[in-house]
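Asks: My questions are about this predicted structure, shown below with the sequence.
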Amino acid sequence: MDNHQFFQKDAQIVRKIVLIISIAIFTACIAIAAGSYFYIKSALQPVDPDDHTPVHVSIPIGSSVNDIANVLEEKRLIKSSFVFRYYVKLKNHVDFQAGEYDLNRSMSVEDIIAALKTGKVTEKSGLKLTIPEGTQLTQIAAMIAKKTGYKKEEVLQQLNDRKYIEKLIQKYPSILSKDILNKNIRYPLEGYLFPATYSFHEKKPPISEIVEAMLRKTEKVLAKYERDRNEMNMTTHQLLTMSSLIEEEATKKAEREKIASVFYNRLRTGMPLQTDPTVLYALGKHKERVYYKDLKVQSPYNTYIHKGLPPGPIANAGEMSIQAALKPAKTDYLYFLATPAGDVIFTKTLEEHNRQKEKYIRKQ
């Protein structure tokens, strides 16, 4: 092979390499451009098209676009403060108005910009609904009915509608499962409607909007404890069931972690939980005192005659009870007794427990 042929062959190889590199660079550029396009397009869309819960935003006088973008991102009203800033600059949006606003996560970036430019400040919410800790589903239904004008029966009908529940299971798979459709469960969503204060623009929003606002709150709270729940090897249903027992047994002075330890100690030793609130739930009554005849009620919720956890939650637990269920105290207590003064006395043996009962309860 002479020098001319050698250099000719070399040139062909170089051209091929250059072509391959050029194609690779071109492809990468297209991929980056496409990725950037879809990223920006997504960032301009609503954070959650189905979440109409009002989110209060305060825009102080003198706020820059950067300040506004950061506030909106912190409130999870936009997906990217970076995209928001450059979108505002590109579209030459100006005249944002300082004030107090109620926005929501179903709004697109353009919707939010329009709202912030009108200067239309927060209006009084149409409906404010406060659900206390330990509230049961029938009580929640009554509260919704009283505040909105729906009949309690209408609310309960929706909360018990199997097709609706199945749709919710698909929509909120991180918290809802087929466990709530167990034939022994009285109300599928018992324990899943988080106790908190909710605001709605309408005085009479759809029942589904109220229910899903509560489910989203439950989802948000439980997401913080997912690792702890997995370490405890508990399902969400088991966690909320245990939390509800702790919530119903706790008094203002009670140490929830110790109450949780008693329940776990009993489960480990094969003892029935024997917690009175499950009997009251089985009876469907609220009584100041549970009598021995009540303990015989035939119900899968009665933890005096059935070992283990009841089929599902018996109330909606607050976050303190959820924390206690995940981080119980390390004790060897098997019994506890709430005194009329609200104190809780923990004991290790039945003999000790009966002595305390004689001292504080039977003499009352």
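Replies: Ah, there it is. Numbering: from 1, shown residues only.
Asks: Could you use CA atoms for every contact and neighbour count after this?
Replies: Will do.
Asks: quick one: residue 218 and residue 192 touch, right?
Replies: Yes - counting by Cα atoms under 8 Å, residue 218 does reach residue 192; the two are 6.5 Å apart.
Asks: Show me which of these two is the more surrounded one.
Replies: Using other Cα atoms under 10 Å as the criterion, residue 218 and residue 192 rank with residue 192 on top: 26 against 21.
Asks: how near is that one to residue 170?
Replies: 15 Å (Cα to Cα, to the nearest Å).
Asks: Kindly report the same for residue 318.
Replies: Where residue 170 is concerned, residue 318 sits at a distance of 25 Å (Cα to Cα).
Asks: higher neighbour count, these two?
Replies: Just comparing residue 318 and residue 170: by other Cα under 10 Å the higher neighbour count belongs to residue 318, 23 against 12.
Asks: Tell me which helix or strand residue 167 sits in.
Replies: Using DSSP states H and E, residue 167 sits within helix 162-171.
Asks: How far away from the center of its chain is that helix?
Replies: Its chain's average C-alpha position is 16 Å from that of helix 162-171, according to Cα atoms, centre = their mean, to the nearest Å.
Asks: continuing past that helix, what's the next helix or strand?
Replies: strand 197-200.
Asks: Presented hereafter is structure B, for comparison with structure A:
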Amino acid sequence: MDILLGAEDDDGSPRRRTSGSRTQQRRSRRRRKKQRRKGRVATLFAVVIIIGVLGGLGYFGFTWARSVMIPKDYSGEGRGEVVVEIEEGASATDVAQMLEDEGVVASARAFVNAIGAAGKSSSLQPGQYEMRKGMSAASALTLLDPKNRMLNRLTIREGLRLSKIYEELSTATGKPVEDFKKAARADIGLPSYAKGRLEGFAFPATYEISSKLTPQQILTKMVDRFNQTADRVDLEGQAKQLGFTAKQIIVIASIVQAESGSAEDMPKVARVIYNRLTSNPQMKLGMDSTVMYGLNKYGIAASHADLESTSRYNTYKYFGLPPGPIANPGDHAIEAALHPADGNWLYFVTVDPKRGITKFTDKESEFWKLRDEFNRNNK
């Protein structure tokens, strides 16, 4: 019986333990859930930290990359005023660096990028430009348009006397005539045969003259152009073949320039000069233009009083060429002096100066008829 009772007690005891075990299981499950929640929170926190770190690295990386890829650039039109100069032969990179050094743009790369974007790398031209400090690269590029250059385009016409050239240069630059006269005595690159005299060697052409150029630099530009022409036509070599010096050829060219009614007549006028100098030793050159130069006068016909001048430029009084050029000849006159036309003419008269009509003859009697025609046309 005791055994049976014990068995019953045993049956009840396991039931009570089972109930307690379930409670422990629930508690265990709750602990595991809490631990899982903590694990998930920790994981989430770690992910947030990692994302934050990566985000920070990404931001700084982007900022660094942006600073490398996108150069510094100002915004707006800038302020103040600064004059910059693009040198002859300067590349776009050279110009960009110069603008950065002058404080016009924030960085050379910004300007190079602006040029590339606009496709204007070949549009930059030498000259001076008015700019502003602290400009955006795009604005700076706009102001470097060639039409904005601070240059005076001055055309020196063929046949001008040096005194007239000085006046035109003075007007174009605002510098006194005396400054140009003084500069002409300095080292301006004159060839040795010029004997230090600029008349005849200030080459007529169109020049871009900057306000920063000195009179000496401007005159040097003109002489440089003469020297280039002299080299191109082999002035000294061609003169020697003709039996003259280079200076004598320029004297002849200056007379051709002054006496011709048109470029087409120049080789004929040159031939008359050579014929008078070489074909008839007893004949004087007899050119009105040389007489007028010696008297510092202008006109196409010398008066009887003019012909009494004792100046060495009076070719009615003295044999041979005058002592120096009487004007500054251009390409056509120099070419004509080196390559005169074929002919036996000894005289010519520009019978109609307004229309530039010149007639040539080898007979003195015909010459006087042409003089009468000239007088009728110029009453």
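Replies: Received the coordinates, thanks. Remember, predicted model here, so these are calculated numbers, not experimental data.
Asks: Overlay them and tell me the TM-score.
Replies: Between these two chains, after superposing, the TM-score reads 0.62 (TM-score structural alignment, normalised by the length of the first structure); 250 aligned residues with a Cα RMSD of 2.8 Å.
Asks: picking up where we left off before, buried ones in the helix holding residue 167 of the first structure, by neighbour count?
Replies: Within helix 162-171 of the first structure, the residues that count as buried by 16 or more other Cα atoms under 10 Å are 165, 168-169.
Asks: For residue 279 of the first structure, grab the count of nearby residues.
Replies: There are 25 residues near residue 279 of the first structure, going by other Cα under 10 Å.
Asks: Alignment lookup: it to the second structure.
Replies: Counting by TM-score structural alignment, residue 279 of the first structure lines up with residue 291 in the second structure.
Asks: again with residue 234 of the first structure
Replies: For residue 234 of the first structure, the residue aligned by TM-score structural alignment is residue 244.
Asks: Which residue in the second structure aligns with residue 149 of the first structure?
Replies: Using TM-score structural alignment, residue 149 of the first structure pairs with residue 174 in the second structure.
Asks: need the contact list for that match.
Replies: By Cα atoms under 8 Å, 6 or more residues apart in numbering, residue 174 of the second structure lies in contact with nothing.
Asks: State the distance from it to residue 21 of the second structure.
Replies: On the measure of Cα to Cα, residue 174 of the second structure and residue 21 of the second structure end up 114 Å apart.
Asks: ok, of the buried residues of helix 162-171 of the first structure, which one's closest to residue 65 of the first structure?
Replies: The closest of the buried residues of helix 162-171 of the first structure to residue 65 of the first structure turns out to be residue 168 (Cα to Cα; 38.1 Å).
Asks: So the closest one is in contact with residue 175, correct?
Replies: No - if you go by Cα under 8 Å, residue 168 of the first structure and residue 175 don't touch, sitting 9.8 Å apart.
Asks: ranges for the helices of the first structure?
Replies: 3-43, 65-74, 81-91, 109-118, 137-148, 152-159, 162-171, 207-223, 226-231, 236-249, 256-269, 276-283, 319-326, 350-360 (DSSP state H).
Asks: so can I have JSON lines of these showing distance to residue 306 of the first structure?
Replies: Formatted as JSON lines, the helices of the first structure follow (distance: least, Cα to Cα, whole Å):
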{"stretch": "helix 3-43", "distance to residue 306 of the first structure": "51"}
{"stretch": "helix 65-74", "distance to residue 306 of the first structure": "47"}
{"stretch": "helix 81-91", "distance to residue 306 of the first structure": "54"}
{"stretch": "helix 109-118", "distance to residue 306 of the first structure": "54"}
{"stretch": "helix 137-148", "distance to residue 306 of the first structure": "23"}
{"stretch": "helix 152-159", "distance to residue 306 of the first structure": "27"}
{"stretch": "helix 162-171", "distance to residue 306 of the first structure": "27"}
{"stretch": "helix 207-223", "distance to residue 306 of the first structure": "28"}
{"stretch": "helix 226-231", "distance to residue 306 of the first structure": "24"}
{"stretch": "helix 236-249", "distance to residue 306 of the first structure": "15"}
{"stretch": "helix 256-269", "distance to residue 306 of the first structure": "12"}
{"stretch": "helix 276-283", "distance to residue 306 of the first structure": "11"}
{"stretch": "helix 319-326", "distance to residue 306 of the first structure": "20"}
{"stretch": "helix 350-360", "distance to residue 306 of the first structure": "19"}
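Asks: and among those, the most buried is which?
Replies: Of the helices of the first structure, the one with the most neighbours on average (mean count of other Cα atoms under 10 Å) is helix 236-249, at a mean of 25.
Asks: list the helices and strands it packs on?
Replies: Judged by 3 or more Cα pairs under 8 Å, 6 or more residues apart in numbering; DSSP states H and E, the packing partners of helix 236-249 of the first structure are helix 256-269, helix 276-283, helix 319-326.
Asks: What lies in contact with that helix?
Replies: With Cα under 8 Å, 6+ apart, helix 236-249 of the first structure has contacts from 133-134, 175-177, 179-180, 191-192, 229, 256, 259-260, 275, 277-278, 309-318, 321-322, 324-326.
Asks: average distance between that helix and the second structure?
Replies: Taking mean Cα distance after the TM-score superposition for the first structure, the mean distance separating helix 236-249 of the first structure from the aligned residues in the second structure is 0.7 Å.
Asks: before we move on, back to that, contacting residues for the closest residue to the match of residue 279 of the first structure other than its chain neighbours?
Replies: Leaving aside its chain neighbours, residue 291 of the second structure sits nearest to residue 314 (4.5 Å; criterion: Cα to Cα, 6 or more residues apart in numbering). By Cα under 8 Å, 6+ apart, the residues touching residue 314 of the second structure are 286-287, 290-291, 294, 307, 322.
Asks: do residue 121 of the first structure as well
Replies: Contacts of residue 121 of the first structure by Cα under 8 Å, 6+ apart are 99-102.
Asks: mind running it again at 6 Å?
Replies: 99-101 (Cα atoms under 6 Å, 6 or more residues apart in numbering).
Asks: Quickly note the distance from it to residue 104 of the first structure.
Replies: Residue 121 of the first structure is 14 Å from residue 104 of the first structure, by Cα to Cα.
Asks: go on, residue 43 of the first structure?
Replies: Residue 43 of the first structure sits 15 Å away from residue 104 of the first structure, going by Cα to Cα.
Asks: and what of residue 211 of the first structure?
Replies: Distance from residue 211 of the first structure to residue 104 of the first structure, by Cα to Cα: 17 Å.
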